[in-house]
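**Q** Just the structure for this:
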Amino acid sequence: MRKSREETARTRALIVATAAEEFRRTGIGATGLAGLMNAAGLTHGGFYKHFASKDQLVTEACASLMIDVTDSLAQRALKQPPGERVAWFVNSYLSPRHRDDAAHGCGLAALGAELARGTDETRDVAAQGVKHMVDAIAGLFDPPGGPGAHARAQTLTAGLVGAITLARAVNDPALADELLANTAKTLLASVAA
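**A** This next block holds a predicted model:
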């Protein structure tokens, strides 16, 4: 029995969403197609009905995961008073909760090193993710996008992604907490100046 176009689209979307979560949880290289399809509740053989290769899936999954977390945080930050939006975003991003939930967190922090060694298409998606995060943060300044907002947002993006990456890399909880707290304090002081 043939699947309808809607069913095929839903299955493809399920594979992409599952891949985005699994890639962030275990890494791109460590995520095998059989395990990925099993996590999606599908058979391994069905993968090639939707994708020509794992690289194609990586590019598509990374496109979605680069945007989702940034948009969610930025939308919630916009509900804060104008002068508190950037601080809210920074503190939420550099929270122990975000650090401890890589599978649902920022794709840039979870996959940055792997993306740097990825295909040109995947690196292009990563570049778009960085630009998207910078633009979202620049829009949180008071006034939004004011003088120097882009440069300050680039600095914040680099500091945020780097701090989460390091906090996840160390096996010392006190050091991880310290990295997050000190980075938040220093980044916020740098943009207030």
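**Q** only C-alpha atoms for contact and neighbour calcs from this point on.
**A** Fine.
**Q** Residue 16 contacts residue 61, correct?
**A** Yes - here residue 16 reaches residue 61: they are 5.1 Å apart, a contact under C-alpha atoms under 8 Å.
**Q** max-length helix in the protein?
**A** Criterion DSSP state H: the longest helix present in the chain is helix 54-77.
**Q** ok, and for that helix, which residues are buried?
**A** Neighbour-count burial for helix 54-77, with 16 or more other C-alpha atoms under 10 Å as criterion, is recorded at 57-70, 73-74, 77.
**Q** What is the helix or strand just after that helix packed up against?
**A** Counting by DSSP states H and E, the element after helix 54-77 in chain order, helix or strand, is helix 85-93. Here helix 85-93 touches helix 54-77, helix 173-192, going by 3 or more C-alpha pairs under 8 Å, 6 or more residues apart in numbering; DSSP states H and E.
**Q** Redo the ones you listed as JSON lines? Include distance to residue 153.
**A** Shown next, in JSON lines, are the helices and strands packed on helix 85-93 (distance: least, C-alpha to C-alpha, whole Å):
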{"stretch": "helix 54-77", "distance to residue 153": "13"}
{"stretch": "helix 173-192", "distance to residue 153": "9"}
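**Q** this one as well, want them side by side:
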Amino acid sequence: MMHIMRKTQTNIRAAAKEASHERIVQAAARAIRRSGYDGTGVADIMKEAGLTHGAFYAHFESREAMLAEAADRAGAESNAFAARVIAAAPPEQALQALMQTYLSKEHLAGIETGCPVSALGSEMPRQSPEVRRAATRRIKEMIDLVARQSPDWGQPGAHERALVTVSTMVGTLMLARAVDDPALSDALCSAALKRLAPSGA
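**A** Take a look at the predicted model:
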């Protein structure tokens, strides 16, 4: 009986720790997109997660470990959203739907919950290897998701087109967010869509 009680208490503690870890990662995944890697501090993340600063090291070995997990989570969320957009569209319009959603005013404004690559791309070269590794894995996933929408998926041409498409989408969104001229921001997105998906222009 005591063994069962101890096991139950251990399971409850493990579940509580897992829930706390999840809150930290969710808060950090939003924070890196909102404030950048350098603007994301442990104390702020722990406060946002409703936990004490001192509890941090029960979950992560270092700030870099937290940032790597946050980068992975942000990329996973973005790719899952992209996959849902693709799944909701007719196959022949899936890529066009993805590009229009990616370069939409909503995504432009939603930096905290949107694509982490466009939010953090310029900071990436200065991050630790573990953060870059996590982000790179999700970028490769994104490229593959786009390549799979090509009729010749699996051929070198499909992969190359996906590289260009993803690079254009990400670069366009970064520039559209960078400028303080709404008309220029709109023009950047419109021009990219016209070139990437002429039928959707």
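**Q** Now the TM-score, please.
**A** The TM-score (TM-score structural alignment, normalised by the length of structure 1) is 0.91; 190 aligned residues with a C-alpha RMSD of 1.9 Å.
**Q** one step back: in structure 2, what stretch matches the longest helix of structure 1?
**A** On structure 2, the counterpart of helix 54-77 of structure 1 by TM-score structural alignment is residues 63-86.
**Q** and what of stretch 127-134 of structure 1?
**A** With TM-score structural alignment as the criterion, stretch 127-134 of structure 1 aligns to 136-143.
**Q** again, but for stretch 152-166 of structure 1
**A** Across structure 2, the stretch matching stretch 152-166 of structure 1 (TM-score structural alignment) is residues 161-175.
**Q** cool, stretch 28-38 of structure 1 as well?
**A** The aligned range for stretch 28-38 of structure 1 in structure 2 is 37-47, by TM-score structural alignment.
**Q** swap in stretch 88-100 of structure 1?
**A** Matched against structure 2 by TM-score structural alignment, stretch 88-100 of structure 1 falls on residues 97-109.
**Q** May I see the buried residues of the longest helix along structure 2?
**A** Longest helix in structure 2 by number of residues (criterion: DSSP H): helix 2-35. For helix 2-35 of structure 2, burial by neighbour count (16+ other C-alpha under 10 Å) applies to 20-21, 23-35.
**Q** Run the angle between that helix and helix 63-88 for me.
**A** Interaxial angle of helix 2-35 of structure 2 relative to helix 63-88 (axes from the mean of the first three to the mean of the last three C-alpha atoms, to 10 degrees): 80 degrees.
**Q** For the counterpart of residue 14 of structure 1 in structure 2, list the residues it contacts.
**A** Mapped onto structure 2 by TM-score structural alignment, residue 14 of structure 1 lines up with residue 23. Contact analysis of residue 23 of structure 2 by C-alpha atoms under 8 Å, 6 or more residues apart in numbering lists residue 49.
**Q** measure residue 23 of structure 2 to residue 2 of structure 2 for me?
**A** Noted for residue 23 of structure 2: a distance of 32 Å to residue 2 of structure 2, by C-alpha to C-alpha, to the nearest Å.
**Q** thinking again about what came up before, average separation of the match of stretch 152-166 of structure 1 from the aligned part of structure 1, please.
**A** On superposition with structure 1, the mean distance recorded for stretch 161-175 of structure 2 (mean C-alpha distance after the TM-score superposition for structure 1) is 0.7 Å.
**Q** tell me which residues of that stretch are tucked away?
**A** 161-163, 165-166, 168-174.
**Q** Now, these that are in helices?
**A** Per DSSP H, those map to helices at 161-163, 165-166, 168-174.
**Q** Dump these into a markdown table; add distance to residue 192 of structure 2 as well.
**A** A markdown table is the format used below for these (distance: C-alpha to C-alpha, whole Å):
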| residue | distance to residue 192 of structure 2 |
| --- | --- |
| 161 | 14 |
| 162 | 14 |
| 163 | 15 |
| 165 | 9 |
| 166 | 11 |
| 168 | 7 |
| 169 | 7 |
| 170 | 10 |
| 171 | 10 |
| 172 | 7 |
| 173 | 10 |
| 174 | 12 |
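**Q** Could you find the counterpart of residue 186 of structure 2 in structure 1?
**A** In structure 1, residue 186 of structure 2 lands on residue 177 (TM-score structural alignment).
**Q** ok, that match - how many residues close by?
**A** 17 (other C-alpha atoms under 10 Å).
**Q** State the distance from it to residue 105 of structure 1.
**A** Using C-alpha to C-alpha, residue 177 of structure 1 is found at 17 Å from residue 105 of structure 1.
**Q** now do residue 47 of structure 1
**A** Taking C-alpha to C-alpha, one finds residue 47 of structure 1 at 25 Å from residue 105 of structure 1.
**Q** And residue 188 of structure 1, by the same measure?
**A** Computed as C-alpha to C-alpha, the residue 188 of structure 1 to residue 105 of structure 1 distance reads 21 Å.
**Q** If you count surrounding residues, which of these two has more?
**A** residue 105 (23 against 16).
**Q** quick one, what contacts that one?
**A** 24, 69, 98-99.
**Q** change it to 10 Å
**A** The neighbourhood of residue 105 of structure 1, defined by C-alpha atoms under 10 Å, 6 or more residues apart in numbering, consists of 21, 24-25, 65-66, 68-70, 93, 97-99, 164.
**Q** closest to residue 133 of structure 1 among those?
**A** Closest approach to residue 133 of structure 1 among those (C-alpha to C-alpha): residue 70, at 5.9 Å.
**Q** Now the closest one: closest residue in space that isn't a chain neighbour?
**A** Setting aside the residues directly before and after it, residue 70 of structure 1 is nearest to residue 133 in space (C-alpha to C-alpha, 6 or more residues apart in numbering), at 5.9 Å.
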